[in-house]
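Asks: The following comprises the amino acid sequence and a computationally predicted model.
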Amino acid sequence: MSLVWKFFISYVVVVAIGLLVLSLSVAYVAPSSFSQSVEHMMMGARAHAGEDAGEMGHAGPGGMMAGGILVGSTSITNDELDASFRSAVNSALWKAAGAAILAAGIVSGIGSLYILRPLRRVAGASQHIAEGHYDQRLPVSSRDELGDLVENFNRMAETLAENETMRRQLIGDVSHELKTPLASIKGYMEGLEDGVIAPTAETFRLVHQEADRLQRLVYDLQELSRSEVVSSTLDLHPADPGKLIAAVVDRLQPQFADKGITLAVEVSPALPTMAVDADRIEQVLTNLIGNALQYTPAGGQVAVRAASHGAALRVSVQDSGVGLAPGDLAKVFQRFYRVDKSRSRASGGSGIGLTIAKHIVDAHGGRIWAESDGPDQGSMFIFTLPLK
């Protein structure tokens, strides 16, 4: 049940309790108070009448009199009756108000506890998260807006925990990648200084190769940093998607031929021109096709397809490579994540190409995802861009 309806029902309950208390007060308290007031007035009137009778020597008969009632020799005026009635009703209303306020306070207190308890839990858990304890989770005890709040809080905590894990992994990966080539370069330099290693062309080539690894890592980190703020630097111009795909395929075709992998292209004719950052979209295509080249063995096939799909352009890159496990589908776009953990960075890339591709597609208002039937079943990477 929605929290709005729960509030509404609680208000109705409070009003109903107030009306019930009021009706009971009018039904039982008011008559009793009125009777007591009338009896009190009659006693006073009798006492006064007795004094008058003693002076006059007789008492008049009881009955009705103009402007009031006469009981024996006791008379009560209509004004006195009205005042007594108003006093009785006011007394009943004051008592009813007190009882209604008490009942409403109890109901409101219970409702407030129901609302405040999960809010206090969220506040306490958020304080723990602010202190760096990302394992904090809360039980979901309702199916209303408060329950949604708790579920969203738990998802936020899980995301923060994953980001913290990724941050630590990133630091570890970068440290490792910097340490390995630096250690090699230092070793070669020390060997050259001590005369243990001959200053041959091969030695210098190996040192240059390690320096290239460092340069590639720095370049990848720079590209990642730029891709995360790419939405503010897009240079949008009308472009033909078919020509963008053809340019990337022509550039990578020799690498496919060297590895013995078939590269097929299926682009629908007359694709509409769309406003995109051509260089960035070519970067996405290069990353996706290059990823397929990297993880497809010799003799495999890679197919690039593009077609209009509703109000969007749909581009897919399908390969017959190592495939993806279900747990990898949601992680392949994370920084430095690689499906084949046995590959080194030199042979398996830095693991940020798909991350950069996702940032660029998101900045264009599109969507990118991966599909696979499982390990060794190949995979397909698809992205869509809105047709403008």
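Replies: That came in fine, so what should we check first? Numbering: from 1, shown residues only.

Asks: From now on I want contacts and neighbour counts done on CA atoms only, so please keep to that.
Replies: Noted.

Asks: what about the one helix or strand Tyr114 maps to, distance to the chain center?
Replies: In this assignment (DSSP states H and E), Tyr114 forms part of helix 78-130. Here helix 78-130 is found 35 Å from its chain centre; the criterion is Cα atoms, centre = their mean, to the nearest Å.

Asks: Follow the chain on from that helix and name the next helix or strand.
Replies: Remark: after helix 78-130, the chain's next helix or strand is helix 145-194, criterion DSSP H and E.

Asks: related to what we said a few turns ago, run through the neighbouring helices and strands of the helix holding Tyr114.
Replies: For helix 78-130, the packing partners by 3 or more Cα pairs under 8 Å, 6 or more residues apart in numbering; DSSP states H and E come out as helix 3-24, helix 30-56, helix 145-194.

Asks: could you redo these as CSV and give each row distance to Ile360?
Replies: Rendered in CSV, the data for the helices and strands packed on helix 78-130 read as follows (distance: least, Cα to Cα, whole Å):
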stretch, distance to Ile360
helix 3-24, 40
helix 30-56, 77
helix 145-194, 20
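
Asks: Is it possible to get CSV of those helices that adds distance to Glu223 and mean neighbour count?
Replies: Formatted as CSV, these follow (distance: least, Cα to Cα, whole Å; neighbours: other Cα atoms under 10 Å):
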stretch, distance to Glu223, mean neighbour count
helix 3-24, 47, 15
helix 30-56, 84, 15
helix 145-194, 14, 15
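
Asks: do you know which of those lies nearest Leu221?
Replies: Proximity of the helices and strands packed on helix 78-130 to Leu221 was assessed by Cα to Cα; the nearest stretch is helix 145-194, lying at 9.2 Å.

Asks: what's the next secondary structure element after the closest one?
Replies: Sequence order places helix 201-227 as the next helix or strand after helix 145-194, per DSSP H and E.

Asks: What lies in contact with the helix or strand just after that next one?
Replies: Remark: after helix 201-227, the chain's next helix or strand is strand 237-239, criterion DSSP H and E. For strand 237-239, contacts defined as Cα atoms under 8 Å, 6 or more residues apart in numbering pick out 273-278.

Asks: Following strand 237-239 in sequence, what is the next regular element?
Replies: helix 241-259.

Asks: If we go by neighbour counts, what in that following helix is buried?
Replies: Using 16 or more other Cα atoms under 10 Å as the test for burial, helix 241-259 gives 241-242, 244-245, 248-249, 256.

Asks: try it against this one:
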Amino acid sequence: MSARKWMQSLFPNGFLWRLSLLNIVVVASAIVLSGLAIYNTACFLVDAMGTLNRPQQRQFNAVLFNYLLIFSVITIVGGSLLHFYLTKKLIKPVRSLIVSAKQLKKGEYPEFIEVTTRGEIGELASHFNGLVKQLKANDEYRQKLISDLSHELRTPLTNLNGYLQLLEHGDIEGSRELYTSLHNESKRLTLMMEQVEQLKEWDYLASRDYAQYTEAEMSDLIRQCTDMFSWRRAQEDIPITVQAEARRLSIHVEGIQQVISNLLENAIYYYTGSEMIDVQGEVQASVYFVSVGGQSELIPEEEADNIFERFYRLDHSRNKTTGGSGLGLAIAKEIIDNHGGRIGVMSEGCYNTFWFELPLE
């Protein structure tokens, strides 16, 4: 092994080598200066006392110098080795950070760094672990979103291309019903892309410490959202009752409007009974509780949490021509999470109540 490789194995980190060398110089200088000061002071005091003759004084000076030299060398070597060991242990997380950063640069996700020290270096390692965890989660989410989106787009695009190709070759004749079906499929794709954009926007807001929150009266907001469906509920003869308690909250107005509208849209779209759709808003303890309940198909208990996942649809609504995009409830959950609230569903037979709550402060 060459001398250079031997030194690299002994001091594998340039910073550790420089820090150790600097410490040796500082410690050695302090010890040498202190030793010389002690030597000269002791020699001067003994000589001033006049108890020793010249040969004895010279012998005393030589013995004292030898002892101070031995002690100085031992102290310098021992202190330097101890400093090197402690410093190497102290900056071990920094070396791990360098290796992990190189892996991140290559697109790989390193293992979490073991935090063995406290203070700034330990805090830096902890933050780096959090960064790796967040980057990995973001990448997994991106891959899942792309996979889900491509899966959702494949069937409608295949249908559109197939029908258009048949029309182009004259294998089928166009009809009002066919064009309406193709137009609806096109609108559904457009809506899906708009909802993906909304999800991206709320994901961005969720990663920031601020959002455009304003004071708003919840009772007025709930009634405004309900009034937007007045024409549709009149056309489909669906009764809706609203009871909303007055309370002003600091919220993202457009976001909460979208949540209420999404829940109402679901309640009307999947409405199957004759009872009223009940919309309520009330203050409960430290939250404002909003619920939209109505008769619809049974939601299995094991699927209650899954319906808020992106692109998820219940088995009975997976038909691409009748089911939604599977993004409406996911957007609602993203908005409520951004407000620090909760969202869920309660089912009693075929009566389903979707609810969310917002903190009062």
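Replies: Nice, I can see it. None of the values given here were measured: they were computed from a predicted structure.

Asks: ok so, going back, in CSV, list the buried residues of helix 241-259 of structure 1 along with distance to Ala125 of structure 1.
Replies: Written out in CSV, the entries for the buried residues of helix 241-259 of structure 1 read as follows (distance: Cα to Cα, whole Å):
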residue, distance to Ala125 of structure 1
Pro241, 49
Gly242, 51
Leu244, 49
Ile245, 49
Val248, 49
Val249, 51
Phe256, 53
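
Asks: nearest to His208 of structure 1, of those?
Replies: Of all the buried residues of helix 241-259 of structure 1, Phe256 has the smallest distance to His208 of structure 1: 26.4 Å, by Cα to Cα.

Asks: which residues touch that closest one?
Replies: Phe256 of structure 1 neighbours (Cα under 8 Å, 6+ apart): 262-263, 293.

Asks: Please pull up the equivalent of Leu182 of structure 1 in structure 2.
Replies: Leu182 of structure 1 maps onto Leu157 in structure 2 when the alignment is built from TM-score structural alignment.

Asks: again but with Leu116 of structure 1, I slipped
Replies: Looking across to structure 2 (by TM-score structural alignment), Leu116 of structure 1 lines up with Ile91.

Asks: so how much does the strand or helix carrying Phe381 of structure 1 differ from structure 2 once superposed?
Replies: When elements are assigned from DSSP H and E, Phe381 of structure 1 belongs to strand 379-386. Relative to the matching residues in structure 2, strand 379-386 of structure 1 has an average distance of 4.7 Å after the fit, by mean Cα distance after the TM-score superposition for structure 1.

Asks: buried set for that strand?
Replies: When burial is assessed from 16+ other Cα under 10 Å, strand 379-386 of structure 1 yields the following buried residues: 379-386.

Asks: which residue is nearest the centroid of structure 2?
Replies: To find the centre residue of structure 2, average its C-alpha atoms and take the closest one (Cα atoms, centre = their mean): that gives Gln134, at 4.6 Å.

Asks: separation between the aligned partner of that one in structure 1 and Ser227 of structure 1?
Replies: For Gln134 of structure 2, the aligned position in structure 1 is Thr159, judged by TM-score structural alignment. Thr159 of structure 1 sits 21 Å away from Ser227 of structure 1, taking Cα to Cα, to the nearest Å as the criterion.

Asks: do the same with Asn154 of structure 1
Replies: Computed with Cα to Cα, the distance linking Asn154 of structure 1 and Ser227 of structure 1 is 29 Å.

Asks: And Asp144 of structure 1, by the same measure?
Replies: Relative to Ser227 of structure 1, Asp144 of structure 1 is positioned 39 Å away (Cα to Cα).

Asks: okay, those two: which has more neighbours?
Replies: Neighbour totals were compared for Asp144 of structure 1 and Ser227, and Ser227 leads with 21 against 15 (other Cα atoms under 10 Å).

Asks: list the contacts for that one?
Replies: Contacts here follow Cα under 8 Å, 6+ apart; on that basis Ser227 of structure 1 touches 356, 359-360.

Asks: Throw the residues you listed into JSON lines and include secondary structure and neighbour count, thanks.
Replies: What follows is the contacts of Ser227 of structure 1, written out as JSON lines (DSSP: H, G, I helix; E, B strand; the rest coil; neighbours: other Cα atoms under 10 Å):
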{"residue": "Ile356", "secondary structure": "helix", "neighbour count": "26"}
{"residue": "His359", "secondary structure": "helix", "neighbour count": "22"}
{"residue": "Ile360", "secondary structure": "helix", "neighbour count": "26"}
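
Asks: And for the match of Leu116 of structure 1, the neighbour number?
Replies: The burial metric for Ile91 of structure 2, expressed as a neighbour count using other Cα under 10 Å, is 18.

Asks: try Ile277 of structure 2
Replies: Neighbours of Ile277 of structure 2 (other Cα under 10 Å): 23.

Asks: Test my guess that it contacts Asp237.
Replies: No: here Ile277 of structure 2 does not reach Asp237: they are 11.4 Å apart, not a contact under Cα atoms under 8 Å.

Asks: so how far is Gln59 of structure 2 from the residue of structure 2 positioned farthest from its centre?
Replies: Going by Cα atoms, centre = their mean, the residue of structure 2 most distant from its centre is Asn53, 81.4 Å out. As defined by Cα to Cα, Asn53 of structure 2 lies at a distance of 10 Å from Gln59 of structure 2.

Asks: do Thr272 of structure 2 as well
Replies: Taking Cα to Cα as the measure, Thr272 of structure 2 falls 112 Å from Gln59 of structure 2.
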